[in-house]
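[1] Next input, structure requested:
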Amino acid sequence: MSYSYSSYSSSSGGGAGGAGGSLKLGSAGGFQQVSSFSDGGTYRTSWSTGGGGGRSSYNAGSLNASSGALVPVSRTRSYVQYGAGGGGSSGSIEANEKIEMQSLNNRLGSYIAKVRALEEANRNLQVQINEASSVAVVTDDGIDWAAELAAAREALLAANLQRARVEIERDSVLLEVNQWQDKIGGVMEQRAILDDELNMLRRESEELTMEKVDLEGQIEGAKGELEFLKQLHDQEVTDLKKRITEAGSVEIKSDYQATDLNAALKAIREQYDEIAARNRAEVEASFKGKVAEVKVQQEQSSEALTLVKSEVSETRRTVTALTAELESLKAQGFALQESIASAERENASRLESKIEIINSIKME
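    Below you'll find the model as predicted:
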């Protein structure tokens, strides 16, 4: 029985050595064989036969690439009634199945060996290409300009990184300066608020001083009024005594009337004494209460004034410290700007020198 080659397709990867494909063999006498392999190392073959009146199909088995052993998978047959005008005999096909399978497996094994050889050659070529691409380019004058260009690129990259770093530091310093300016503005606003409160406390202190003077005047007036009441009381007592003395020269007709007069005088005297004592106590209590109130208000005003003065002093010290720190940060910002400008000039000069070297190389 002869076979004719019909078609073949395969694919392989250069890195890992994976491959896959199928091999379709021709037919002879109604017999057709198809073999396929995958990148996992498994190869399968199937074939079918048919004559004029019937057809049989077989899934013969799989071949492991590592061991080369054929592993049977399944086998199916289908028969129909054969006609008289057919091609081959079913009895002869069944008799030659094992011989045909062995021949096909031998051909498949040789094909696998060729595929492995091609993959190994592909890997060797890839290694040679990588080695050739890693060799440094050296010109005829013996100078490795690739290394010079790489060094120039690295220097330029380092300069750009340094410039970016300096710019970041400058932006950070400017941000910090702005933050300190905002803080100083807030402190100045607080200082203005404290100044307003201090002025208000001063006005309140002046008002309290005026009230104190007014109360002192009222106290002096109350003292004068009390003195006048005392004098009036003494005058009334003196007049009453004179009247009593003058009345004493009148002839007293009975002891009962004298007793009533003495009782009346005593009652009048007690009434005046009670009125005078009550007025004195009220004036003294009012005076003491107002004096105590004035003293408390004065002490509170003094404490508030002292506290405001201490806060103002602390605010002034804080403003002075912040101003000094702001000046220091400004000086640092100017120094950073100068260093940035110097780095830019130095990088520009280096870049120009490298460009001149590259241009001279191109001219040569």
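[2] can we go C-alpha only for contacts and neighbour counts from here?
    OK.
[3] Ile361 and Gly142, how far apart?
    Relative to Gly142, Ile361 is positioned 13 Å away (Cα to Cα, to the nearest Å).
[4] Between these two, which is the more surrounded one?
    Ile361 (10 against 7; other Cα atoms under 10 Å).
[5] how close does the more buried one sit to Ile355?
    10 Å.
[6] which residues in the stretch 201-350 of the chain form helices?
    255-363 (DSSP state H, counting those that start in this stretch).
[7] Provide the count of other residues in contact range of Leu149.
    If we define neighbours as other Cα under 10 Å, then Leu149 has 15 of them.
[8] what helix or strand does it sit in?
    helix 145-248 (DSSP states H and E).
[9] Just want the angle from that helix to helix 255-363.
    Interaxial angle of helix 145-248 relative to helix 255-363 (axes from the mean of the first three to the mean of the last three Cα atoms, to 10 degrees): 170 degrees.
[10] Report all helices and strands that helix 145-248 contacts.
    Helix 145-248 makes packing contacts with helix 255-363 when contacts are defined by 3 or more Cα pairs under 8 Å, 6 or more residues apart in numbering; DSSP states H and E.
[11] The residue nearest the centre of the chain: what's it in contact with?
    Closest residue to the average C-alpha location of the chain: Ser172 at 16.4 Å, with Cα atoms, centre = their mean. By Cα atoms under 8 Å, 6 or more residues apart in numbering, no residues touch Ser172.
[12] Arg165 versus that one, what's the distance?
    10 Å.
[13] And Asp141, how far from Arg163?
    36 Å.
[14] Please apply the same query to Gln235.
    From Gln235 to Arg163 the distance is 105 Å (Cα to Cα).
[15] again, but for Glu346
    The span separating Glu346 from Arg163 equals 11 Å under the rule Cα to Cα.
[16] Same question for Ala147.
    From Ala147 to Arg163 the distance is 24 Å (Cα to Cα).
[17] of these two, who's got more company?
    Between Ala147 and Arg163, counted using other Cα under 10 Å, Arg163 has the larger neighbour count: 18 against 13.
[18] List the residues that contact the more buried one.
    Neighbours of Arg163 in contact, by Cα under 8 Å, 6+ apart: Ile340, Ala343, Glu344.
[19] one more to line up against the first:
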Amino acid sequence: MSHRMDYHSGSPHRGAQAEYCCYQPKLTGSPSASRTVGFESTIAYTNRGYATTLKSEFGSVPRSSESLFDLSNPFTEVLTKRNEKELLHGLNDRFARFIEKVRHLEHENELFEREIEEIKLKAQSPASLAQEHEPELMDLRNLVHDITLQKRQIEIEHQNLEEDFLTLRDKYEQEARDRSNAENGILVLKKDANDAYLAKLQLDKKAQSLVDEIHFLKKNHEDEVSEMVAQFQEAQVTVKAYKFGKPDITEALRDIRVQLEGHATSDFQQAEEGFRVQFAKLTKAAESNREALKATQQEIQENRRHLQGKTIELDCGKGMREALEKQLYELEKRHYAEMIHYQDTIRQLENELTNAKLDMSGYLRENQDLLNVKMALDVEILSYR
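    A predicted model of the protein is given here:
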């Protein structure tokens, strides 16, 4: 009886009544007529089941259902009681199943209401949703800001490295030009040194020829002097021989001797004067050649010192060039490594930013799905009500 009261009572179990009505045949007309038709059809269905039982108990069964339910029929009362009992038993079983199903649906409804309340608490409005995810959004914004700052810092460092690279390249080009100029100067100095060496050889040859000429002139002068002295001595001997042999011609010989002495003296003086003049010329030429040779030697030494200085400068330039090339190589290598590192960092940060955007879009989709579930549950709750 409690089940029947619950079934006919109001609000919580009204859904079971609607479900029970869906099992009855759909007929037009009043509700009482539909209930009567359902009851009669149930009785007719039950009669077919119990026909054999009645026949075995009472011996014969009427062929038509009208004669079966006729009150004047002796089997009508017994059949009616049994049908009512079976009908009530079946209805009670169905009603118990309906009640169990209603309780199950109420339990599910409570779970749904609980979930809806949780969803309402979590997603009451877009403002609350934004407020809930505000820390994550703030972290993502801070991450994007940090990534932007790091990217700008990397760009600034990259620009500074490019400027340093351009400066070093300009220095390298300037050093290369200085080296080329130094090499050209060295070539000019080598050419000047070769010219000076050739001039020295020519001057040495000229000085040697002058020395040979001086020796030849000295020897020639000595030969001439010795020849003149021999002639003079021979003349003196001849005069003396004639003096002792013929005294009458003494005066004549004296005159001849005086003349010869005068000629010899004049010739000797002329020869000596010529020799002195020529010797002075040769000495002057030798001095000038010696001075030219000395100047040439000094110039050669100066050129050698200048060449040594340029060679030292060239070696210093080569060492500086090698150091700059090594520094440039190290700088390019470090710049390339830093550029690769910064590119990897930028790529990693971009991937993290993309993943963060994907996570954010996933959160938004989940929230949208939860909102859709909430709306569907609200619609279902309204349909139950």
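[20] sorry, back to before: aligned to the residue nearest to the centre of the first structure, what sits in the second structure?
    Per TM-score structural alignment, the equivalent position to Ser172 of the first structure in the second structure is Thr167.
[21] cool, Gln337 of the first structure as well?
    Match for Gln337 of the first structure (TM-score structural alignment): Glu332.
[22] count of residues packed around its match?
    15.
[23] what does Leu25 of the first structure give?
    Leu25 of the first structure: 19 neighbours (other Cα under 10 Å).
[24] Report the separation between the residue of the second structure positioned farthest from its centre and Tyr242 of the second structure.
    If you look at how far each residue of the second structure sits from its centre, by Cα atoms, centre = their mean, the farthest one is Asp248, at 132.9 Å. Distance, Asp248 of the second structure to Tyr242 of the second structure, by Cα to Cα: 10 Å.
[25] Equivalent analysis for Gln236 of the second structure, please.
    Counting by Cα to Cα - Gln236 of the second structure and Tyr242 of the second structure are separated by 10 Å.
[26] cool, and Phe39 of the second structure?
    213 Å.
[27] can you check Leu105 of the second structure too?
    189 Å.
[28] Likewise for Asn194 of the second structure?
    Asn194 of the second structure is 71 Å from Tyr242 of the second structure, by Cα to Cα.
[29] Then Asn92 of the second structure?
    207 Å.
[30] Ok, Ala196 of the second structure next?
    Applying Cα to Cα to Ala196 of the second structure and Tyr242 of the second structure gives a distance of 67 Å.
[31] Gln150 of the second structure now?
    The value you get for Gln150 of the second structure to Tyr242 of the second structure, if Cα to Cα is used, is 133 Å.
[32] what does Ile147 of the second structure give?
    Going from Ile147 of the second structure to Tyr242 of the second structure by Cα to Cα gives 138 Å.
[33] what about those two, which has more around it?
    Each of Ile147 of the second structure and Tyr242 has its neighbours counted (other Cα under 10 Å); Ile147 has more, 18 against 15.
[34] Now do the same contact list for the equivalent of the more buried one over in the first structure.
    Alignment note (TM-score structural alignment): Ile147 of the second structure maps to Ala152 of the first structure. Residues near Ala152 of the first structure by Cα under 8 Å, 6+ apart: Lys354.
[35] Tell me how far Ala152 of the first structure lies from Leu240 of the first structure.
    In terms of Cα to Cα, Ala152 of the first structure sits 128 Å off from Leu240 of the first structure.
[36] Likewise for Glu207 of the first structure?
    48 Å.
[37] Looking at these two, which is more packed in?
    Leu240 (15 against 12).
[38] Now do stretch 268-287 of the first structure: distance to the chain's middle.
    Taking Cα atoms, centre = their mean, to the nearest Å, one finds the center of stretch 268-287 of the first structure at 80 Å from the center of the full chain.
[39] Return the mean post-superposition distance for that stretch against the second structure.
    Compared with the second structure after fitting, stretch 268-287 of the first structure has a mean deviation of 2.5 Å; criterion: mean Cα distance after the TM-score superposition for the first structure.
[40] Look up the counterpart of that stretch in the second structure, residue range please.
    Using TM-score structural alignment, stretch 268-287 of the first structure pairs with 263-282 in the second structure.
[41] Alignment lookup: Glu113 of the second structure to the first structure.
    So, by TM-score structural alignment, Glu113 of the second structure is left unmatched.
[42] helix, strand or coil for Glu113 of the second structure?
    Secondary structure assignment for Glu113 of the second structure (DSSP: H, G, I helix; E, B strand; the rest coil): helix.
[43] now swap in the one 5 residues further on and tell me
    Classification of Glu118 of the second structure using three-state DSSP returns helix.
[44] Pull up the gap between it and Leu371 of the second structure, please.
    12 Å.
[45] Repeat that for Asn92 of the second structure.
    Separation of Asn92 of the second structure from Leu371 of the second structure (Cα to Cα) stands at 42 Å.
[46] Neighbour count: those two, which is higher?
    Leu371 (18 against 15).
[47] which element is that one on?
    helix 250-384.
[48] Which strands and helices lie in contact with that helix?
    Partner elements for helix 250-384 of the second structure (3+ Cα pairs under 8 Å, 6+ apart): helix 76-122, helix 134-245.
[49] Reformat these as JSON lines; add distance to Asn289 of the second structure.
    Supplementary listing: those in JSON lines, determined by distance: least, Cα to Cα, whole Å:
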{"stretch": "helix 76-122", "distance to Asn289 of the second structure": "116"}
{"stretch": "helix 134-245", "distance to Asn289 of the second structure": "6"}
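[50] Glu313 of the second structure: which of those helices is closest?
    helix 134-245 (8.1 Å; Cα to Cα).
[51] any idea what His158 of the second structure aligns with in the first structure?
    Match for His158 of the second structure (TM-score structural alignment): Arg163.
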